[in-house]
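Engineer: Structure for the following, please:
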Amino acid sequence: MTTGRDHAAHKAKRTDARLNRERLTAAAHQVFTELGPEASLNEIARRAGVGPGTLYRHFPNRQALLTAVLRDRIQALCEYAEKLRATDSADSALAQWLGAFLAHARDNHGMGSALMVNEPGETDLDCHQLISNAAAGLLTRAQHHGTARYDLTADDLVRLVTGIALSTAREEDAEPAHRLLALVLDAAYAAPRQSR
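Structural biologist: Alright, predicted model coming up:
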């Protein structure tokens, strides 16, 4: 028979475990951004204020931690897409989200690449599908209520922005990436050329 004291102690342990996980994920966000996906897990534990054993209790390996961090970042990007879908201008919403996606892709390309070397089934995170779904919602709205061309697909946009991110990833100055994105947006809102 459990007592109120046992229940309170169990609840406190669960709260501590949740807080430790949140601290570890936040520290991993920082460390992976600064040092890349091969950064020291001990450094992540140190910055989170926990021991390495606590890190491994929550994340048994590097892939699990990378997946958790990338999942958080993609979830934030998808939530941003939902928020933008409620704004007045469908064209502006699409442009703003593509800018956010470009920043995400430039900041996180190493993490995504690190996860791609997993064996099939090691991670349940389908980054491409989540991003594609977010882009599709905004693009469809811009096609119906804005000026986005109808022959454009969400996959086209995701590939174009990913290409910009990969080709400018080593450049600290984000201006060339933003210039290329502006060219993509110009094409996205232009009428398709007639074939001759």
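Engineer: going forward, measure contacts between C-alpha atoms and count neighbours the same way
Structural biologist: Will do.
Engineer: Show me the residue sitting in the middle of this protein in space.
Structural biologist: In the chain, the centroid-proximal residue (CA atoms, centre = their mean) is Ile74; its distance is 2.8 Å.
Engineer: Could you name the specific helix or strand carrying that residue?
Structural biologist: Taking DSSP states H and E as the criterion, Ile74 maps to helix 62-85.
Engineer: other SSEs contacting that helix?
Structural biologist: Packed against helix 62-85, as judged by 3 or more CA pairs under 8 Å, 6 or more residues apart in numbering; DSSP states H and E, are the following elements: helix 4-35, helix 90-116, helix 127-145.
Engineer: show me the contacts for the residue nearest to the centre of the chain.
Structural biologist: Contact criterion CA atoms under 8 Å, 6 or more residues apart in numbering gives Cys127, Leu130, Ile131 as the residues in contact with Ile74.
Engineer: Likewise for Leu41?
Structural biologist: Pro52, Arg62.
Engineer: And the one 3 residues further on, by the same measure?
Structural biologist: Residues touching Ile44, when contacts are defined by CA under 8 Å, 6+ apart, comprise Leu24, Ala27, Ala28, Val31.
Engineer: Between those, which sits nearest Asp16?
Structural biologist: Leu24 (12.1 Å; CA to CA).
Engineer: compare with the first, here's sequence two:
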Amino acid sequence: MRADAQRNRDRLLDAAVRAFSQDGPEVTLDAIAKDAGVGIGTLYRHFPTREALIEAAYRSELARLCDSVGELLAAQPPDAALRTWMDRFVDYMATKRGMSDALRVVIASGVNPYAQSRDRLTAAIAALLEAGVEAGTIRPDARAGDVLLGLGGVTMAAGERDQAGRLLDLLLDGLRYRAG
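Structural biologist: Presented below is the predicted three-dimensional model:
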């Protein structure tokens, strides 16, 4: 894909995430194209249907979260990288909840946008945990699936962002307990 076409696609996905999270599935595709600074024809060239755009927007958010692991580990100690990633997970879940009505439209069309989500999230967490175990900052018996379940619980239980942060701190403290 040409660089300008990739930029247009990325802007469309960002605009779609915002629109579907705030306005739900009934937001017009014209409004999304306008917010992205492109014409409706450009939107349809990249995403021929509303469902294709919704699915791509969701998958883009998932990829952004999962693909950030390497960058975080390069910039921070493993336990700090894990905590930063946990914050990003909470943001991802908030976006996913905001897009839930739009995602139901995709599911109704016969597509499962979540098909790869658990595997990708578990792999991202496993990489963070492995780095922490190697550094001696994360306990060696921590399992990625358990951490994912805990993160999901935090996002469901927390009433506000500050509370989620405190719960994430507790979860990380548990992962550090008896490390090294």
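Engineer: Any idea what the TM-score is?
Structural biologist: The TM-score (TM-score structural alignment, normalised by the length of the second structure) is 0.78; 177 aligned residues with a CA RMSD of 3.1 Å.
Engineer: before we move on, back to that, run the chain-centre distance for the helix holding Ile74 of the first structure.
Structural biologist: Taking CA atoms, centre = their mean, to the nearest Å, one finds the center of helix 62-85 of the first structure at 4 Å from the center of the full chain.
Engineer: Specify, as a residue range, where it falls in the second structure.
Structural biologist: Helix 62-85 of the first structure lines up with residues 50-73 of the second structure when matched by TM-score structural alignment.
Engineer: most neighbours, which of the contacts of Ile74 of the first structure?
Structural biologist: If you count neighbours using other CA atoms under 10 Å, the busiest of these is Ile131, which has 19 neighbours.
Engineer: Nearest residue to the counterpart of that one in the second structure in space, please, no chain neighbours.
Structural biologist: When the two structures are superposed using TM-score structural alignment, Ile131 of the first structure falls opposite Leu121 in the second structure. Of all residues not flanking Leu121 of the second structure in the chain, Cys66 sits nearest, at 6.3 Å (CA to CA, 6 or more residues apart in numbering).
Engineer: before we move on, what about His46 of the second structure?
Structural biologist: By the measure of CA to CA, 6+ apart, the closest residue to His46 of the second structure outside its immediate chain neighbours is Arg9, 6.7 Å from it.
Engineer: which residues does Ala33 of the second structure contact?
Structural biologist: Counting by CA under 8 Å, 6+ apart, the residues that Ala33 of the second structure touches are Leu12, Ala15, Gly39, Ile40, Thr42, Leu43.
Engineer: quick one, what contacts the residue nearest to the first one when sequence neighbours are not counted?
Structural biologist: Spatial nearest neighbour of Leu12 of the second structure, excluding adjacent residues (CA to CA, 6+ apart): Ala36 at 5.2 Å. Contact partners of Ala36 of the second structure, counting by CA under 8 Å, 6+ apart, are Asn8, Arg11, Leu12, Asp14, Ala15.
Engineer: what's the counterpart of the third one in the first structure?
Structural biologist: Pairing criterion TM-score structural alignment: the partner of Leu12 of the second structure within the first structure is identified as Leu24.
Engineer: So its match sits against Leu55, correct?
Structural biologist: Yes. Between Leu24 of the first structure and Leu55 there is a contact under CA atoms under 8 Å: 6.9 Å.
Engineer: Comparing those two, which shows the higher neighbour count?
Structural biologist: With other CA under 10 Å as the criterion, Leu24 of the first structure and Leu55 differ in neighbour count, and Leu24 comes out ahead with 26 against 23.
Engineer: The more buried one and Ile74 of the first structure: what is the separation?
Structural biologist: When CA to CA, to the nearest Å is applied, the distance between Leu24 of the first structure and Ile74 of the first structure equals 18 Å.
Engineer: Equivalent analysis for Ala105 of the first structure, please.
Structural biologist: To Ile74 of the first structure, Ala105 of the first structure is 10 Å away according to CA to CA.
Engineer: what does Thr168 of the first structure give?
Structural biologist: According to CA to CA, Thr168 of the first structure and Ile74 of the first structure sit 20 Å apart.
Engineer: Can you tell me the SS state at the aligned residue in the first structure for Ala157 of the second structure?
Structural biologist: For Ala157 of the second structure, the aligned position in the first structure is occupied by Ser167, per TM-score structural alignment. Going by DSSP: H, G, I helix; E, B strand; the rest coil, the secondary structure assigned to Ser167 of the first structure is helix.
Engineer: Ok, Arg139 of the second structure next?
Structural biologist: Classification of Arg139 of the second structure using three-state DSSP returns coil.
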